[in-house]
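**Q** build me a structure from this.
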Amino acid sequence: MTPGLPTAMDRPHFIGIGGAGMSGIAKILAQRGAAVAGSDSRESATAEALRAQGATVHIGHAAGHLADEATCVVVSSAIRADNPELLRAAELDIPVVHRSDALAALMTGLRPIAVAGTHGKTTTTSMLAVSLSALGLAPSYAIGGDLDAPGSNAHHGEGEIFVAEADESDRSFHRYAPEVAIVLNAELDHHANYASMEEIFESFEIFAGKIVPGGTLVVSADQEGAVELTRRVRAASGVRVVTYGESADADVRITSVLPRGLSSEVTVEIDGDPLTFTVSVPGRHYAHNAVAALLAGTALGVPAGELAAALGKYTGVKRRLQLKGEAAGVQVIDSYAHHPTEMTADLEAIRGAAGDSRILVVFQPHLFSRTQELGKEMGQALALADSSVVLDIYPAREDPVPGVTSEIIIAAARAAGADVTAEHDKGAVAEVIAGMAKPGDLVLTMGAGDVTDLGPQILDRLAH
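**A** Here you go, the predicted model:
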């Protein structure tokens, strides 16, 4: 099956084309034959990967980057109203399309699986993409992270399945109409857009309500917010709901998760029969993600046994407990975790796999709003490490908030008994870690910002 290009997207221009979500859509459009162009604030491996696909990528934002013949301008919620290319689009009367609408258009005529939840979306979407590909089903996919190389976050496949990460942060996942939807969890996050858990529930209910007639919602039976969502959805709609987890109430019960070094052996009970398979990343939460992926695939008719075996082909995604290397007997691992629940899950997973090794964390808080609301919980999560270095807040799309600094996290961490150090100079971190680390230690760079750049620097300093 080879869908054509969506209407008016044969010459799209992407503002912020290097972003995780934007670059994936641009890549798929390029693979479908579109003349893709766009701009980004800085040069990157992703920009180079897009050029290799035939896209024109400008560095910096300027009105002149937008060609008169562009048929649409694609934006994300992060693009500000005063962006010069956006203003130029208005002058030229070129339609502006939100990223989520572009992704929804790419799914037209296919069988979409949309993966939602406050945490775990990228991993679960990746698991599905890898396992369905291993079975020869040639899915298309759009993921919020790279599988194995820059630009591997998306692919146009010849099969009928489209796997997409569904972002709840700005409610854009309401644009999708999946045949199968996954909700891994529902927690309060994205405080600039959601004021309460009630708003979170309402948003996820709308998402669940977009499932096509006869479709399936796969949802956790263990996480409190997901359980409440299940109650609401079952009461309000006729969608088929399948719950999974270790709870006795789960439709598909996870009966065991056994650590096997940096892997896990997972056993589930489906229709009364046990099924055991390997997940090649550590931690209970990754095992649960794999079971969600398994049930989403079976909802589309993929045999459970075949899909379980194929899930073993998944070896991770960039920034999700990704081993960056080893030097002087010290392993450096990168984690995208930036919400307290994610931080706790990754630290527990590493602790379970590390044995007696010390765990040293370099944590970069992400967003002022998130730090303001959840900084105390972030600090408590860091108490699971042996020592931590906390950087200044990575602002991303936000302006500073008076009184909101990393000190909120540091104070909470120390109150919880953690050994934590503040470091305002990111360039000094490699030297600081080199002075702390000993052979056998594990160093975890953690956060959703540019803390990921520190892994190679730490390894280089340790090696010398």
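**Q** switch to C-alpha atoms for all contacts and neighbour counts from now on
**A** OK.
**Q** give me the most central residue, the protein.
**A** The residue lying closest to the centre of the chain (Cα atoms, centre = their mean) is residue 122, at 3.4 Å.
**Q** spit out the contact partners of it.
**A** 143-145, 165 (Cα atoms under 8 Å, 6 or more residues apart in numbering).
**Q** now, of the residues you listed, which are buried?
**A** 143-145, 165 (16 or more other Cα atoms under 10 Å).
**Q** can you put those in CSV and add secondary structure?
**A** Output for the buried ones among the contacts of residue 122, formatted as CSV (DSSP: H, G, I helix; E, B strand; the rest coil):
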residue, secondary structure
143, coil
144, coil
145, coil
165, strand
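**Q** need the max-distance pair from those residues.
**A** 145 and 165 (9.7 Å; Cα to Cα).
**Q** on the three-state scheme, residue 331 is what?
**A** Secondary structure for residue 331, judged by three-state DSSP, is strand.
**Q** the closest residue to residue 318 other than its chain neighbours is in what secondary structure piece?
**A** Spatially, and ignoring its direct neighbours in sequence, residue 318 is nearest to residue 146 (5.5 Å; Cα to Cα, 6 or more residues apart in numbering). Applying DSSP states H and E as the criterion places residue 146 outside every helix and strand.
**Q** so how far is residue 235 from residue 146?
**A** Residue 146 is 38 Å from residue 235, where distance means Cα to Cα, to the nearest Å.
**Q** any idea how far apart the tips of stretch 105-115 sit?
**A** Termini of stretch 105-115 sit 17 Å apart (Cα to Cα).
**Q** now do the buried residues in it.
**A** Residues 105-108, 110-115 are the ones in stretch 105-115 that count as buried (16+ other Cα under 10 Å).
**Q** before we move on, what about stretch 394-413?
**A** By 16+ other Cα under 10 Å, the buried positions in stretch 394-413 come out as 394, 404-413.
**Q** can you get me the start-to-end distance on that stretch?
**A** 19 Å.
**Q** go on, stretch 401-411?
**A** 18 Å.
**Q** contacts for it?
**A** 365, 368-369, 371-372, 375-379, 390-393, 420-422.
**Q** could you also give me the structure for this second sequence? I'd like to compare it with the first:
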Amino acid sequence: MTDAKLTDFRMATQDVADEDPLHRVHMIGIGGAGMGGIAEILLDLGCRVTGSDLKESAITRRLGKMGASITHTHEAANVADCDIVVFSSAIKDDNPEMVAARVARIPLIPRAGMLNELMRLRCGIAVAGTHGKTTTSGLLTSLMMKAGLDPTFVIGSPLNSTGARARLGKGEYLVAEADESDKSFLLLNPILSIITNINADHLVNYDGDFERLRRTFLEFIHRLPFYGLAVLCLDDPGIAGLIPRISRPVLTYGIESNANLRAHDIRQEELVTYFTVSRRNRPDWVEVRLPMPGRHNVLNALAAIGVAHKIGLSDEAIRNGLTNFKGIGQRFQLSGEVEMGNRRVLLVDDYAHHPREITATLQAARNAWPERRIVVLFQPNRYTRVRDLFDEFSKVLADIDVLLLLDICAAGEAPIPGVDSRALGHAIRARNKVDPILIDNFEGLAPTPWFKSCATATCCLFLAPVAV
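**A** You can find the predicted model right below:
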């Protein structure tokens, strides 16, 4: 079935007037995590890929080495002679390449629309949720690879085992993250879906209405076929309240709840977490050694276990796959040690950018190293997120030994008056627990007093949208 679908895709992209049997695909905003992954798959399929992005990055450099032709300007000439234009959700309608494509009547396809075309070639597994998408996708992909299923995958950060965030596999499954931030996950048609949690985030795209966000997740679930499966975290209140309204098969997982799959006897030893998984008819089904810290990662692993069992992986394959998981970029990634004063300081890189993610990451670090002082370098991501969750950010960031606060990463957003790191730092300081050190940029780190703080610290967490 898969080979036939792949043939269909190649036939559909054939231009009989061109010696090259595959279309030239141009991608606007090719340096984004989601766009870069799709570009890798298209290159693996044999497509000619060009792209534009205003910034050079590790993603654009990797794609260039793989054969993509990338420019760092947005110009109408970039889309000349291309057959398909794929665009990131960050690209505006008045972008010159978008305008030129419309004038030339070149098909314009949103990123998720192209992802769905790739998903159509395989049995699609979509991982959605406010937090945990990348880790859960990575765990599931690794389980399937270890079991010899050779999945295609498109995820948000590189797997440490492969160094890639995307790859075209020969197996029948495709694992991908489903992005709720711009509602683009409603373009996907998977046969299996995971929803890790539903929290208040990206509400600017939902008219500030959390219930509207939840209803959109419900709509996403109902894009499953009648024979599909939704794997849902029952511990999450945002999900639990939706379940009575779901008319698709459901498998629940959790720690605190009476879920179909439940983790218990959880213990953490530094960066390794041990737990037992029970099914309703098997109280001690699988014992797991997970080389990741934190209860949030136990939940992520449970979601991956649920899907792995559904598609036929054996208990032993699940156990071995989790034991041998090598991790994923910027997800509690131990970057090394440096000498500061008379101490060797551990450096940990993590993408936590929401108050709940920061709380989970801090708890994992404290459980791993209870005797160590924690220094956090944090760069807020998006003005709207800081505005909407201002009190939550100030509360969680006040409960830190040493806090270094960078300017907000705009992520394409316009500044909002009164919403900046200085205001956030003032709110944190008002809680009388920590005095934040404000830093203008990464280059400003070296001469600041934070080195003196680190001389007596033994763990530094980098929480930023890009690897530090």
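**Q** out of the contacts of stretch 401-411 of the first structure, which are inside helices?
**A** In helices, defined here by DSSP state H, the members of the contacts of stretch 401-411 of the first structure are 368-369, 371-372, 375-379.
**Q** what segments of the stretch 151-300 of the first structure are helices?
**A** Shown for the stretch 151-300 of the first structure, the helices assigned by DSSP state H, counting those that start in this stretch span residues 197-209, 224-236, 284-299.
**Q** so which of those comes closest to residue 314 of the first structure?
**A** When the helices of the stretch 151-300 of the first structure are compared (using Cα to Cα), the closest one is helix 284-299, at 9.5 Å.
**Q** which neighbouring elements make contact with the closest one?
**A** Other helices and strands packing on helix 284-299 of the first structure, by 3 or more Cα pairs under 8 Å, 6 or more residues apart in numbering; DSSP states H and E, are helix 121-134, strand 180-183, strand 216-220, strand 240-245, strand 263-270, strand 273-279, helix 304-311, helix 340-354.
**Q** with the second structure superposed, average distance for the third one?
**A** Taken over the aligned residues, the distance from strand 216-220 of the first structure to the second structure averages 0.7 Å (mean Cα distance after the TM-score superposition for the first structure).
**Q** what range in the second structure matches that strand?
**A** Mapping strand 216-220 of the first structure onto the second structure (TM-score structural alignment) gives residues 229-233.
**Q** what does the residue nearest to residue 318 of the first structure correspond to in the second structure?
**A** Applying TM-score structural alignment, one finds that residue 146 of the first structure aligns to residue 158 in the second structure.
**Q** separation between the residue nearest to the centre of the first structure and residue 92 of the first structure?
**A** On the measure of Cα to Cα, residue 122 of the first structure and residue 92 of the first structure end up 36 Å apart.
**Q** and residue 327 of the first structure, by the same measure?
**A** Residue 327 of the first structure sits 54 Å away from residue 92 of the first structure, going by Cα to Cα.
**Q** same check, this time on residue 339 of the first structure
**A** Counting by Cα to Cα, the gap from residue 339 of the first structure to residue 92 of the first structure is 41 Å.
**Q** now residue 123 of the first structure
**A** Applying Cα to Cα, the value for residue 123 of the first structure to residue 92 of the first structure is 40 Å.
**Q** residue boundaries of the strands in the stretch 1-150 of the second structure?
**A** With strands called from DSSP state E, counting those that start in this stretch, the stretch 1-150 of the second structure shows them at 24-28, 48-52, 69-71, 84-87, 108-110, 123-128.
**Q** so which of the ones you listed is nearest residue 96 of the second structure?
**A** Closest approach to residue 96 of the second structure among those (Cα to Cα): strand 24-28, 10.3 Å.
**Q** residues in the first structure aligned with that closest one?
**A** Using TM-score structural alignment, strand 24-28 of the second structure pairs with 11-15 in the first structure.
**Q** and the contacts of the matching stretch?
**A** 22, 26, 34-40, 61, 66, 69-76, 79, 85-86.
**Q** just the buried residues from the residues you listed, in ChimeraX please.
**A** Per 16+ other Cα under 10 Å, the buried members of those correspond to this ChimeraX selection:
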select :22,26,34,35,36,37,38,39,40,61,66,70,71,72,73,74,75,76,85,86
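**Q** what does residue 184 of the first structure correspond to in the second structure?
**A** Alignment note (TM-score structural alignment): residue 184 of the first structure maps to residue 196 of the second structure.
**Q** so how far does stretch 2-20 of the first structure reach from one end to the other?
**A** Length of stretch 2-20 of the first structure, first residue to last, Cα to Cα: 24 Å.
**Q** could you do stretch 112-125 of the first structure as well?
**A** For stretch 112-125 of the first structure, the end-to-end distance is 12 Å (Cα to Cα).
**Q** which part of the second structure matches it?
**A** Stretch 112-125 of the first structure maps onto residues 124-137 of the second structure, going by TM-score structural alignment.
**Q** for the helix or strand harbouring residue 454 of the first structure, which positions count as buried?
**A** Taking DSSP H and E as the criterion, residue 454 of the first structure maps to helix 454-463. By neighbour count on 16+ other Cα under 10 Å, the buried set for helix 454-463 of the first structure is 454-455, 457-460, 462.
**Q** am I right that residue 399 of the first structure is in a strand?
**A** No. Under the criterion used here (three-state DSSP), residue 399 of the first structure is coil, not part of a strand.
**Q** what's the burial count for the closest residue to it other than its chain neighbours?
**A** Nearest residue to residue 399 of the first structure in three dimensions, chain neighbours excluded: residue 368, at 7.7 Å (Cα to Cα, 6+ apart). Using other Cα atoms under 10 Å, residue 368 of the first structure has 26 other residues around it.
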